[in-house]
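Colleague: sharing a sequence plus its predicted fold:
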Amino acid sequence: MIKISIITATYNSEKYVERTIRSVIEQTYSEIEFIIIDGYSKDRTVDIVNNYKENVDIFVSEPDEGIYDAFNKGIVHATGDIIYFLNSDDYLVSSTIIEDVMNSFDDDISLVYGNVQMIYEDKQAPRLYGREFTLDDFSKGYAPPHQAVFARKWLFDTYGLFNKNHRVVGDFERSAYFFKYELERTKYINKVIAAFHVGGISSNYTTRVIGMLEKEKVIKDLFQVERTLAEVEIRNNALYRHWLEKLLLEKKGITNCLHNACKRVAIFGSLQTADYLIQDLFLEGFEVPFIIDNFHESSIYKFDIPIIKEIELQQRLQQIDCIIVSLESSTGSEITSSLKEKFGHQVKVLWWKQLVEESIH
């Protein structure tokens, strides 16, 4: 039986760390080495961990240089063949998930990854995120979250530990290296591995921009591709500000301009901007018959709106007059163009950014 080392980095993590610990020690898989690396917490984190000292194989509490330094310490201590990182506010979704993942490894597989559940502090419904990723995805800045990734330890021995100089994207960089050089030995499993809280360092606006700049450099170094991720992030923020001003000052939504052309609007994508668009459409009196999302596991979105996949869209076009693409990145432009080519002769297709820009003029 293959041993797996689960590494959890903590720092002032008293709010959630016990749930994290329990999700690990309740696993049915027997060959688990549980390592907790604490950054010298000042709250009750150490006391909580000590309550489970019989279940924690290695516990270190000392000052560190951030989460990637803590991850590196965990790797150095690890004796398992497989390495997995579970943050201190995340948890494994079921008691059998490690067993399921470990059964997916064989001698030809170096890395296994799956899906995650995104948990929000503001009580909005959790979202599932995950799919099979390609090198082209990585070159555009997309990757599975580290909470979904299981890697053989020799990958770190071969390609190196985390770069401690990165504030935000050290996990993206390691995954990008592993995928680039071991793509044929990676395996995607369509299972939810862990739930993680949205709202960490990479969710703060300032650090998001820093992260985008870091990611641009990683992409350029690894794939020799120039990306403008930070510029897009800053531009998105400006568009959201204009959107908010229109709502607050004019009491109108950005979809107000669609009244002459549409009554029933579908939204492509199901992340945060989709929620904004739904509320905007409701404010303006539009119907939202369904959401289009190729990777959402549920058949019902919030507000009891059905979710369909793009492959079903042709059969449902009679229910809508318009499609708004809600994706924030440049992929949104590509998808808008693709949808226009396929369905533009039957329905109006717009990117949400076009609506904001039209509302400005």
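Modeller: Cool, got the structure.

Colleague: when you work out contacts or count neighbours from here on, use the C-alpha atoms and nothing else.
Modeller: Fine.

Colleague: so residue 115, which state does it fall into?
Modeller: strand (DSSP: H, G, I helix; E, B strand; the rest coil).

Colleague: look up how far residue 165 lies from it.
Modeller: 27 Å (C-alpha to C-alpha, to the nearest Å).

Colleague: kindly list the longest helix within this protein.
Modeller: helix 205-223 (DSSP state H).

Colleague: buried sites along the following helix or strand past that helix?
Modeller: With elements assigned by DSSP states H and E, the helix or strand that comes after helix 205-223 is helix 229-245. Applying a neighbour-count criterion of 16 or more other C-alpha atoms under 10 Å, one finds 229, 230, 232, 233, 239, 242, 243, 244 buried in helix 229-245.

Colleague: closest one to residue 99 out of the residues you listed, please.
Modeller: Nearest to residue 99, judged by C-alpha to C-alpha, of the buried residues of helix 229-245 is residue 229 at 37.2 Å.

Colleague: try this one side by side with the last:
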Amino acid sequence: MPKITIVTVTFNAQRYIERTINSVQEQDYKNIEYIIIDGASTDDTIKKIKNKNVKLNLISEKDNGIYDAMNKGIINATGDWIFFLNAGDIFYSKNTISTLVKELNQKIDILYGDIVLVDEAMQNKQYLMASGIENASIQPPFWHQGMLIKISLHINRLYDLRYKSCSDYDFMMYCVTNNFICKYINLPFAYYLEGGESTTNIYKNRLEGIAIASKYIDIDLLPTNFFFSDFIENHAEKCNLNINILRNKFGKNIRNLEVLLKEIKNKYNKIAIYGCGTITNLIAPYLGNQLIIIADKNHQTINTKLPLCAPKKLKEYEFDTIIISQIGQEQQISTYLVNELGVELNKITSLDSVVLDLNSIARNTISKIKKGEDFEVGICTQKQLESEVYKKWISYFKQNPSRLHRKYWEFAFISEALSKRHLLQKGYKGLGFAVGEEPLASTFCSFNVEVLATDLNYEEAQKQGWTDTNEHAKELDQINIRNICDKEKFKNLCSFKSLDMNNIPDDLINFDFIWSACALEHLGSITKGENFIYDSLKCLKPGGIAVHTTEYNFSSNTDTIETGATVLFRKKDIERIVQKLQEMGHEVEKINYEGGDMPIDKYIDLPPYLEDNHIKLLLDKYVITSIGLIIRKKL
């Protein structure tokens, strides 16, 4: 039974510390070492810790920031694994640690998962998935509160104290780029209290993140990085600058900023800077004693130990060059320095004057990265059918990417939901219901997922007419009919079982995910489809994911087809299902019921239905389309 060290870092946290201690105390895993590193709090934090009368190691002394305190926790830890649960954060459940320990083995260096962002009152909750190592170049791969780290790794790689708000990101990128074994588990680890260093100093945090990202990722990928794109967008808005010009200026060679500053240091002995903002705070340490003065119009209100003066006082200082640190405003500031302050033009240096050009990067990189192209949970729309996500998956299915069809949207919706949750990889097991000849089972096997594909027994399917429409699978070969997955791999990974969705066997358990595409509506009634959703959750592990798509009555929330071979779920039916699932303790992704406003969204297909441009159609007297649900089983 491995020893788990839990470290809580505090400073003046009297409002939050008790609930964090209670959360640790309530864990049902017993081999826990608890360390609290306090930064010499001046409120009642220490008093409240001592009043709890809990076995823990308390260290209270001044530190040099949160990462210095965390390093103290690492150095004092005697466990095999370490988890940081800072003041205000609490574990997701009483069995979080015991659940995580079951996933550990000697090969793993980091076990990571998801978190839930909460406010102080625990009223507003937002589920945040880990981005994962495959997306490390775009955004931090793990949540700081969603990592269980092998202590032998962390003691040899402490947090870099040069970084004040993103040193954990630096540690993550070091681990990913050095191929440490990182395993994802599809569970939330903790409730993370909104706030803290990184959220209260967003501007500086983003700039620091850029500096870190530039150490680890290719220069061509940097403009797609979250820290870069968010910084540029915020800086452009703050300074009323053109975002594309600013992106090109700042992104030209940030990766080599340290090298460029060394070149400036070698060329000039005495250096001044114009502007005391986040960029100056980043570059000043590199300049060291060669930095003579910083000129800023707001010098009287800036709290810093750096040498400051009013711009008009610059003439009192002798310098060889003055660096303009305010990216995007070089022209205006140069004019001001020359015309108003009498600075010689050849003494002015801007950080974009010695860097490479990256105009080849796509024009809308930032807006795309910011907004993303994820499928919204809800109704099929033309916008989603024209997205890169849809094109990616329909290509996997060996279909024409220009084919805009709601059924292929359903397949893409399910695939993307599972892919985003890192479930399409070796070591995970999926269960598909009523698979027919759909491409999902074979696609998932191509990602090395172990799949059990099920469908109605052949005799019953004949009676219901499914065998006449090529929408039923009798045997395994039919499921890989498109040869999406290598035949030998498919044979090893996929198995087949006849199954009635209205009567799921109790021995189908411990799957990481389950899915059904366009099946709920064919179980005989809305009630039977609804009951299937509830009953099928028994097949999942705690925290497992269920993804279902079905027919949605877009035209009426009152009248519908409630019984028969094909039923139509109304908005109120979906809302009732969601409410009941939540009452049972499960989580349901928020659903967008908007039907889109693009041309094909407004087109109603009539029988005989089209092979393409098929989003909404008329069935009986109702306009219908497809809708998707994503459910996470309670722990």
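Modeller: Okay, I see it. Quick caveat: nothing in here was measured; it's all calculated off a predicted structure.

Colleague: TM-score for these two?
Modeller: Put the two chains on top of each other and the TM-score (TM-score structural alignment, normalised by the length of the first structure) is 0.65; 267 aligned residues with a C-alpha RMSD of 3.5 Å.

Colleague: could you dump the buried residues of helix 229-245 of the first structure to a markdown table with distance to residue 196 of the first structure?
Modeller: Compiled in a markdown table, the buried residues of helix 229-245 of the first structure are given as follows (distance: C-alpha to C-alpha, whole Å):
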| residue | distance to residue 196 of the first structure |
| --- | --- |
| 229 | 24 |
| 230 | 24 |
| 232 | 25 |
| 233 | 23 |
| 239 | 28 |
| 242 | 31 |
| 243 | 29 |
| 244 | 28 |
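
Colleague: would you check the span in the second structure matched by the strand of greatest length in the first structure?
Modeller: Assignment by DSSP state E gives strand 186-198 as the longest strand of the first structure. Aligned by TM-score structural alignment, strand 186-198 of the first structure corresponds to residues 182-194 of the second structure.

Colleague: which residues does the matching stretch contact?
Modeller: 88-93, 96, 108-120, 132-133, 145-146, 176, 421-423, 543-544 (C-alpha atoms under 8 Å, 6 or more residues apart in numbering).

Colleague: swap the cut-off to 7 Å and go again
Modeller: 88-92, 96, 108-120, 145-146, 421, 543 (C-alpha atoms under 7 Å, 6 or more residues apart in numbering).

Colleague: tell me which residues of that stretch come out buried.
Modeller: 182, 183, 184, 185, 186, 187, 188, 189, 190, 191, 192, 193.

Colleague: likewise stretch 148-157 of the first structure?
Modeller: Buried residues in stretch 148-157 of the first structure (16+ other C-alpha under 10 Å): 148, 149, 150, 151, 152, 153, 155, 156.

Colleague: could you tell me where it falls in the second structure?
Modeller: Taking TM-score structural alignment, stretch 148-157 of the first structure hits residues 146-155 over in the second structure.

Colleague: just how off-centre is that stretch within its chain?
Modeller: 21 Å (C-alpha atoms, centre = their mean, to the nearest Å).

Colleague: ends of that stretch, what's the gap?
Modeller: 19 Å.

Colleague: who touches that stretch?
Modeller: 74-75, 79-83, 109-115, 189-190.

Colleague: mean per-residue distance, the longest strand of the first structure versus the second structure.
Modeller: Comparison of strand 186-198 of the first structure with the second structure after fitting gives an average deviation of 0.9 Å (mean C-alpha distance after the TM-score superposition for the first structure).
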